[in-house]
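S.K.: I would like the atomic coordinates for the input below:
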Amino acid sequence: MTEISAVLHGNGNVSTDCFTRETPAAQTGSMAIHVARGADEWARVISESFVPLSLVTMSGAVTGSVRSSALGPAVTLSAVRVQGQSVAARTSRLVRTEPRDDFLFSLHLDGDGAVVQDGHEAVLARGGGVLYDSARPYQLIFPTSHRQLVLQIPRHQLSDRVGRVAEVCGRALPPAGPGVRVLAACVRELAETCESLTSTPRAELGVTTVDLLATVLRAALGHDVGPRGLPGRAALLASMRTYVRDHLSDPRLSLTELARCHGVSVRYTSELFAAEDSSPAAFIRAERLRAARRLLADPRYSALTVSTVATRCGFADRTTFTRAFVRAYGLPPVALRAAHGDQSE
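M.R.: Alright, predicted model coming up:
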């Protein structure tokens, strides 16, 4: 059994040796491993691995590990293991001064814990989960050692699929629900196997996992319709936007491909975007640049070169990407990365 398998499937007495053999911030390809041996280190690890958090309370003798894997350009799956107790908070001040626009879904594997957001307290059961929003304050309360798997997903990827996502944040998704059981099995297996996959199937499985989560959330909201329950043209446009965001790395992504995949004409596809004062090409380019900007500003992806970021986001070459990036944001990609504390080319 691999070290990560022991973490994910072992009992509550798994030795911390499986963490301390890793370097404090090892990173290879699409995977990053962060290790903490104390409260101060853990505060840094959780903020760097997810979103900026404030450590409210914690036991002194704590050992923790976060092992994160990229599932496509913007979705990450992290295996978290902590020995000790802690309370971490995404405070109103951090929401204001360190803004983020992601949803996080925690699948609880072991230990006691709760997530509090918007006045709701989700007590975590083994095999159950909870969704919370980084754009609003929340607390993560763990009175005992715990293990969990955490999906971090850009807001638009769930909003396009679900709609009223805020209504389910901070509410426990019980493990007995059939949708939760399927989602939990998928997330566990993906955590086990994703590092043995190449980038394309890993990204495709990431899309599938987000789709499964959206299905669970729609059921929790009490409806089984598509995104937002939108009729006709609006629903088709929402579906096309989601398709673009899920396939940014595909060099074939274009107006023609978008129309073909949705069974409509090129002209009709253009009309849908024109009604929103846009075009398929402009939308694709804007979303690719947005994804690239996210990767460049995120320290979890500091090992990726600018050329690799360009390729992952669907640009043919670095020169084309740099020109488009400067037009959109007023500075080259390297300058943006340097502004976030990394000088990597």
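S.K.: from here on, contacts and neighbour counts on C-alpha atoms
M.R.: Fine.
S.K.: Roughly how far does residue 88 sit from residue 19?
M.R.: 21 Å (C-alpha to C-alpha, to the nearest Å).
S.K.: Could you check which of these two is surrounded by more residues?
M.R.: A count of neighbours by other C-alpha atoms under 10 Å puts residue 19 above the other of residue 88 and residue 19, at 23 against 20.
S.K.: before we go on, could you also do this sequence so I can check it against the first one:
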Amino acid sequence: MACSAAEFASICFSTEGLPEPDRFEFWREVLGRAITKFEIDPVPDSSPDASITLRALPGVDIASGAAAGMQYRRTPALIDSYDIVLFVALSGAQTVDQIGRECTISAGEATVFACAEPGLAIPRERQHRLAFRTPHDVLAPMVGNVEDAICKPIPSTVDSLRLLVSYAATLEDVDQPLTPAVANLAATHIQDLVALAIGATRDAAAIAEGRGLRAARLKAVKADIVSNLGYHDLTVGAVALRQGVTPRCVQKLFETEGRTFSSFVLDQRLARARRLLSDPRYADWTISSIAFEAGFGDLSYFHRAFRRLYGATPSDIRQGTLGF
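M.R.: Purely as a prediction, here's the structure:
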């Protein structure tokens, strides 16, 4: 059966607004036993408080949220699959106990949890975390003996883990359902990054690095550029330094799309200038001020590039939009 875009929308739950007597029972029954398959216990002398956003993609489920005053147990009665979960601590600390091992992860670190085994997850404080749940059959060919990674810490310095967190944040900012094609592509990228973070085999790593890792790194580079458009020293070297890669690596990422770093920066700056020209809030700004705000230092070059891309001058866009 074909999937619709609505099936790839995110769903949010929160204890906020629930009456205090019902708050914990709601979370235990709905989020614990029914959805995530954890038995949730209250932490003594604390007030349970939590929120979570869930998004199901083909072959991977993503959960992002914050919680305090609760601990989570996978009991034999709630075991329903052989899925593998990668827990990532975004803030706070969490202790995970499974198959005779125990580890505590702090902000930026991760660990692996097996859904087919009883286990315990105890947040040590209010914690913001991510979880990626993937079928064992998907990860096993890529990672090898994935069981070796259970309850062992993955350092925050692991490149693929940092990119995975960044990729998930990008998805979380999408407030509309994903199309089936985009959902499948995103799921593949996430599976690749999860496998690399856990420890992909050499052959699987080569495939994943050419697919999920590259896509995630390019997203991170583009986000860096967009965040720094107004700076006149926005160079390939500066972006590479912030991203922890070489300038040539950044250039090669854009070559996979058949374009250059410079052309992407120019297009983004022109798009920003056009948005400002069309926004009534900037109606009293001069065109030169808008060009400077978008990162242009040469006004004549800005006018030429703008007209070449949009077939109209900045004044034409402003007059057509704002009626001047």
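S.K.: Please state their TM-score.
M.R.: TM-score of the superposed chains, computed with TM-score structural alignment, normalised by the length of structure 2, equals 0.54; 195 aligned residues with a C-alpha RMSD of 2.7 Å.
S.K.: Which of the three states applies to residue 106 of structure 1?
M.R.: Assigned with DSSP: H, G, I helix; E, B strand; the rest coil, residue 106 of structure 1 falls in the strand class.
S.K.: quick one, strands of structure 2?
M.R.: 10-14, 39-42, 49-57, 60-68, 70-74, 84-91, 94-98, 101-105, 110-114, 119-123, 127-134 (DSSP state E).
S.K.: For the second one, give me the average deviation versus structure 1.
M.R.: Looking back up the chat, that one is strand 39-42 of structure 2. Compared with structure 1 after the fit, strand 39-42 of structure 2 shows a mean deviation of 2.6 Å (mean C-alpha distance after the TM-score superposition for structure 1).
S.K.: Can you state the residues of structure 1 onto which that strand aligns?
M.R.: Using TM-score structural alignment, strand 39-42 of structure 2 corresponds to residues 54-57 of structure 1.
S.K.: hmm, back to that, how about the strands of structure 2 in CSV, adding distance to residue 189 of structure 2?
M.R.: As requested, the strands of structure 2 are exported to CSV (distance: least, C-alpha to C-alpha, whole Å):
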stretch, distance to residue 189 of structure 2
strand 10-14, 18
strand 39-42, 31
strand 49-57, 11
strand 60-68, 10
strand 70-74, 28
strand 84-91, 15
strand 94-98, 26
strand 101-105, 24
strand 110-114, 18
strand 119-123, 27
strand 127-134, 12
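S.K.: For residue 43 of structure 2, give its distance to residue 72 of structure 2.
M.R.: 10 Å.
S.K.: next one: residue 267 of structure 2
M.R.: 48 Å.
S.K.: can you map out the helices along structure 2?
M.R.: 20-26, 136-143, 159-172, 180-198, 202-208, 214-227, 236-243, 247-255, 261-278, 287-293, 299-310, 314-322 (DSSP state H).
S.K.: Show where the fourth one falls in structure 1, residue numbers please.
M.R.: Meaning helix 180-198 of structure 2. Alignment note (TM-score structural alignment): helix 180-198 of structure 2 is matched to residues 199-217 of structure 1.
S.K.: before we move on, back to that, quick one: closest of the helices of structure 2 to residue 84 of structure 2.
M.R.: Nearest to residue 84 of structure 2 among the helices of structure 2 is helix 136-143; the distance by C-alpha to C-alpha comes to 5.7 Å.
S.K.: can you tell me the mean distance of that closest one from structure 1 after alignment?
M.R.: Mean deviation for helix 136-143 of structure 2: 1.4 Å (mean C-alpha distance after the TM-score superposition for structure 1).
S.K.: just the angle between that helix and helix 180-198, please?
M.R.: With axes from the mean of the first three to the mean of the last three C-alpha atoms, to 10 degrees defining the directions, helix 136-143 of structure 2 sits at 50 degrees from helix 180-198.
S.K.: Centre-most residue in structure 1?
M.R.: residue 152 (2.3 Å; C-alpha atoms, centre = their mean).
S.K.: Alignment lookup: that one to structure 2.
M.R.: In structure 2, the residue paired with residue 152 of structure 1 according to TM-score structural alignment is residue 133.
S.K.: got it, and residue 115 of structure 1?
M.R.: Per TM-score structural alignment, residue 115 of structure 1 is aligned with residue 96.
S.K.: What distance do you get for residue 46 of structure 2 to residue 68 of structure 2?
M.R.: For residue 46 of structure 2 relative to residue 68 of structure 2 (C-alpha to C-alpha), the value is 8 Å.
S.K.: Same check on residue 181 of structure 2?
M.R.: From residue 181 of structure 2 across to residue 68 of structure 2, the span is 36 Å (C-alpha to C-alpha).
S.K.: ok, now residue 193 of structure 2?
M.R.: In this view, residue 193 of structure 2 and residue 68 of structure 2 are 28 Å apart by C-alpha to C-alpha.
S.K.: Neighbour count: those two, which is higher?
M.R.: Shown here are residue 193 of structure 2 and residue 68; by other C-alpha under 10 Å, residue 193 has more neighbours (30 against 20).
S.K.: you'd agree the more buried one is up against residue 161?
M.R.: Yes. With contact defined as C-alpha atoms under 8 Å, residue 193 of structure 2 reaches residue 161; the gap is 7.0 Å.
S.K.: Tell me, how many residues neighbour the residue lying closest to residue 219 of structure 2 once chain neighbours are set aside?
M.R.: Excluding the flanking residues, the one nearest residue 219 of structure 2 by C-alpha to C-alpha, 6 or more residues apart in numbering is residue 167, at 7.5 Å. The tally of other residues near residue 167 of structure 2 (other C-alpha under 10 Å) stands at 22.
S.K.: which residues touch residue 167 of structure 2?
M.R.: For residue 167 of structure 2, the contacting residues are 190, 216, 219, 220, by C-alpha atoms under 8 Å, 6 or more residues apart in numbering.
S.K.: residue contacts, the residue lying closest to residue 99 of structure 1 once chain neighbours are set aside?
M.R.: Excluding the flanking residues, the one nearest residue 99 of structure 1 by C-alpha to C-alpha, 6+ apart is residue 135, at 6.6 Å. By C-alpha under 8 Å, 6+ apart, residue 135 of structure 1 lies in contact with 95, 99, 100, 101, 102.
S.K.: What sits closest to residue 64 of structure 1 if chain neighbours are left out?
M.R.: residue 82 (4.2 Å).
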